[in-house]
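Enquirer: A structural model of the following input is requested.
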Amino acid sequence: MASLKEIDTRIKSTKKMKQITKAMNMVSSSKLRRAEQNTNQFRPYMVKMQDAITAVAGADKNSHHPMLRQREVNKSGYIVITSDQGLAGAYNANVLKHLLKDIENKHNSSEEYSILVLGQSGVDFLKNKGYDIHDSLTEVPDQPSFKEIQAIAKKAIDLYSDEAVDEVKIYYSHFVSVLENTPSMKTVLPLSPEDSSLGHGQMSSYEFEPDKEAILSVILPQYVESLIYGTILDAKASEHATRMTAMKNASDNATDIIDDLSIEYNRARQAAITQQITEIVGGAVALE
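Expert: The predicted structure follows:
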């Protein structure tokens, strides 16, 4: 049995750890509320963009814009969204496992794909596994702005436009609720017929100048950047929710450990008191 001092030290250290995890839980809860607010505020913009895409691309079935044209896939581009820091449960592991499973099932060589990574956790993991990373973005803010994300989104679009890759897929953790998130994948390039007809097309009766192809060359890259940015906002909400849950579980586990150690401490203390009484009584009897 451990000594009273050792048990007391463990109790104190666990209490300090509980204070830290409880504070991190509260911080993550606050960040989650802001992340959900950002997602809700961004949604009306996406709706208007979808309306414009539907009006221009949806009505023009013969559009030859590269972002709307399916082509043979010889090389794939993957964007994977992870966190910069740990302590988020299985958030990073689930997303990376989903990515690696698809790579192993689909590709025989690293020449058949390019990876763009958001988050230091993903960069470290993939480098340790020996994967080549085409580009990365670390130190992503908890509440990222569109401008901060636009650079790497543009690199993904350029890869596709230059035909360096024939498709672009994004891997992330989809936020369902505080207690649920799911590793997900969606194709952002080329845009599917469903993507180009998500809006209501209220502008379909408008005349477009100079022509629809010229307009598509401007708004389609912006739309894809918006898709990527909206996905990152979704992933950030999932990250904060997962970290909040992980820190709550850690705090609850700390409470259980403290309770168990307190019982052990009281038993050890009682045993020590009993031993002292026994020694005193034994000494008194010896003196008689």
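
Enquirer: contacts, neighbours, all on C-alpha from now
Expert: OK.

Enquirer: In this protein, spot the helix with the most residues.
Expert: Scanning the chain for the longest helix, with DSSP state H as the assignment, gives helix 212-287.

Enquirer: Where does the nearest residue in space to Ala237 that is not next to it in sequence sit: helix, strand or coil?
Expert: Spatial nearest neighbour of Ala237, excluding adjacent residues (CA to CA, 6 or more residues apart in numbering): Ala35 at 5.2 Å. Under DSSP: H, G, I helix; E, B strand; the rest coil, Ala35 falls in the helix class.

Enquirer: Same check on Lys186?
Expert: Put simply, Lys186 is strand when judged by three-state DSSP.

Enquirer: Number of residues surrounding it?
Expert: 11 (other CA atoms under 10 Å).

Enquirer: those helices in the stretch 101-250 of the chain, which residues are they?
Expert: 120-128, 146-161, 212-287 (DSSP state H, counting those that start in this stretch).

Enquirer: on that earlier part again, what residues are up against the residue nearest to Ala237?
Expert: Under the criterion of CA atoms under 8 Å, 6 or more residues apart in numbering, the neighbours of Ala35 are Asp142, Gln143, Leu233, Asp234, Lys236, Ala237.

Enquirer: Next, the second sequence, to be compared with the first:
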Amino acid sequence: MASAQDIRRRIKSVKNTQQITKAMKMVAAAKLRRAQESVVSARPFATKIKEVLGRVAAASAGASHPLLEVREVKKTCYVVISADRGLCGGFNANVLRKASNAIKDPKSSAIVGVGRKSRDFFNRRGYEMAASFVGLGENIQFFQAKEIAKFVIDKYIAGDFDEVYLVFSEFVNVLTQRPVAVKLLPVESPADESKGPKVEYIFEPSAEAVLADLLPTYVETTVFRAMLEAKAGEQGARMTAMDSATKNAKDMINKLTLSLNRARQAAITKEISEIVGGAAALE
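Expert: The predicted structure is shown next:
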């Protein structure tokens, strides 16, 4: 049985850890509110631009653009969005597992790692790293998404990639983050837009010019929304993980305190027995 001094030392260590996890939970909760507001604000715009793109693409049948070009798939790029740090439960593991399952042929695949966990995971396993974007901070900005989108768009137009998939964790609520993989390039028109009455559009200066502006904006917006979803999911997962760690620390402190009381009681009983034994020997 451990001595009372050892148990006190362990209780002090666990209490220090509990204070850290409690503080991290509060920080994550504050960041989650901001991240959740950003996601809620970005979703309507992302949904609407997808609808507009579908209507314009359906009305401009015959118009061509490099981002709409479908070709034989020889090289596939996966943009995998993870966190820069750990201590957020299974958040990173789930999205990395989703990406690993989505990759059909590692030899004909390239990875764009967004976040240190994504970059390090695929680097260690010998995947081809086309690029990495790390240290993006807690407040995701649109110019960061534009930089990532520009990289994959340029590579796709150049023919280095034939398909581009976006793998990220979709924010559902504080307790639930759903890893998803969506095709980013070539841009596909929403299936719903082929239904219903067709609308005639007048394009100025041309349908190709409109698509040339609309398609890159759609890609940038999709990447930006995915990054916001991932950031909100990360903070939700971290808050939940730190809350669980704080409760576990409290349970451990209770058990250690009980063990300390037993150790003290055993020491007192031993001292009493020694005193009684010594007194009996003197009689």
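
Enquirer: After superposing, what score do the chains get?
Expert: Overlay of the two chains. TM-score (TM-score structural alignment, normalised by the length of the second structure): 0.93; 282 aligned residues with a CA RMSD of 2.0 Å.

Enquirer: still on that earlier bit, mind giving me the PyMOL command for buried ones among the contacts of Ala35 of the first structure?
Expert: Only the buried entries of the contacts of Ala35 of the first structure go into this PyMOL selection, using 16 or more other CA atoms under 10 Å:
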select buried, resi 142+233+234+236+237
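
Enquirer: just the contacts of Ala35 of the first structure now: which is nearest Ile219 of the first structure?
Expert: For those, the residue nearest Ile219 of the first structure by CA to CA is Leu233; the value is 20.6 Å.

Enquirer: That closest one corresponds to which position in the second structure?
Expert: Residue correspondence to the second structure (TM-score structural alignment): Leu233 of the first structure is matched to Leu228.

Enquirer: so that match makes contact with Val39?
Expert: Yes. Judged on CA atoms under 8 Å, Leu228 of the second structure makes contact with Val39 at a distance of 5.6 Å.

Enquirer: Now do the shared contacts for the two.
Expert: Common neighbours of Leu228 of the second structure and Val39 (criterion: CA under 8 Å, 6+ apart): none identified.

Enquirer: Spit out the contact partners of the residue nearest to Thr21 of the second structure when sequence neighbours are not counted.
Expert: Closest residue to Thr21 of the second structure apart from its sequence neighbours, by CA to CA, 6+ apart: Met242 at 5.2 Å. By CA under 8 Å, 6+ apart, Met242 of the second structure lies in contact with Thr21, Lys22, Met24, Lys25, Leu87, Cys88.

Enquirer: returning to that earlier point: how close does the residue nearest to Ala237 of the first structure sit to Ser3 of the first structure?
Expert: Distance, Ala35 of the first structure to Ser3 of the first structure, by CA to CA, to the nearest Å: 47 Å.

Enquirer: picking that back up, redo the helices of the stretch 101-250 of the first structure as JSON lines? Include distance to Ile103 of the first structure.
Expert: Converted to JSON lines, those look like this (distance: least, CA to CA, whole Å):
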{"stretch": "helix 120-128", "distance to Ile103 of the first structure": "12"}
{"stretch": "helix 146-161", "distance to Ile103 of the first structure": "18"}
{"stretch": "helix 212-287", "distance to Ile103 of the first structure": "20"}
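
Enquirer: right, so of these, which gets closest to Ser110 of the first structure?
Expert: By CA to CA (comparing all of the helices of the stretch 101-250 of the first structure), the closest turns out to be helix 120-128, at 12.6 Å.

Enquirer: The second structure: matching residues for the closest one?
Expert: Mapped onto the second structure using TM-score structural alignment, helix 120-128 of the first structure spans residues 116-124.

Enquirer: Val123 of the first structure reaches Asp135, doesn't it?
Expert: No. Using CA under 8 Å, Val123 of the first structure is not in contact with Asp135, being 9.5 Å away.

Enquirer: Can you pick out the residue with more neighbours from those two?
Expert: Neighbour count, other CA under 10 Å: between Val123 of the first structure and Asp135, Val123 has more, with 23 against 15.

Enquirer: Please determine how far that one is located from Ile215 of the first structure.
Expert: 37 Å.

Enquirer: Excluding chain neighbours, what is closest to the aligned partner of Leu99 of the first structure in the second structure?
Expert: Counting by TM-score structural alignment, Leu99 of the first structure lines up with Ala99 in the second structure. In space, and not counting its chain neighbours, Ala99 of the second structure is closest to Val167: 6.1 Å by CA to CA, 6+ apart.

Enquirer: Also Ala42 of the second structure?
Expert: Leaving out its chain neighbours, the residue that sits closest to Ala42 of the second structure by CA to CA, 6+ apart is Arg225, at 6.2 Å.

Enquirer: For that neighbour, give me its contacts.
Expert: Here Arg225 of the second structure is in contact with Val39, Ala42, Arg43, Ala46 (CA under 8 Å, 6+ apart).

Enquirer: Next: Pro186 of the second structure.
Expert: Each residue near Pro186 of the second structure by CA under 8 Å, 6+ apart is listed here: Leu67, Leu68, Glu69, Val70, Asp162, Glu163, Val164.

Enquirer: cool, and Lys150 of the second structure?
Expert: When contacts are counted by CA under 8 Å, 6+ apart, Lys150 of the second structure is found next to Glu220.

Enquirer: and it, what pairs with it in the first structure?
Expert: In the first structure, Lys150 of the second structure lands on Lys154 (TM-score structural alignment).

Enquirer: Next one: that match relative to Leu179 of the first structure, how far apart?
Expert: Distance from Lys154 of the first structure to Leu179 of the first structure, counting by CA to CA: 33 Å.

Enquirer: so what corresponds to the residue nearest to Ala99 of the second structure in the first structure?
Expert: By TM-score structural alignment, Val167 of the second structure lines up with Tyr171 in the first structure.

Enquirer: Could you measure from its match over to Gly122 of the first structure?
Expert: For Tyr171 of the first structure relative to Gly122 of the first structure (CA to CA), the value is 11 Å.

Enquirer: Mutual contacts of the two, please.
Expert: Val80, Ile81.

Enquirer: Please list the outside residues in contact with stretch 126-140 of the second structure.
Expert: Here stretch 126-140 of the second structure has contacts from 31, 35, 84, 106-107, 109-116, 119, 122-123, 144, 148, 227-228, 231, using CA under 8 Å, 6+ apart.
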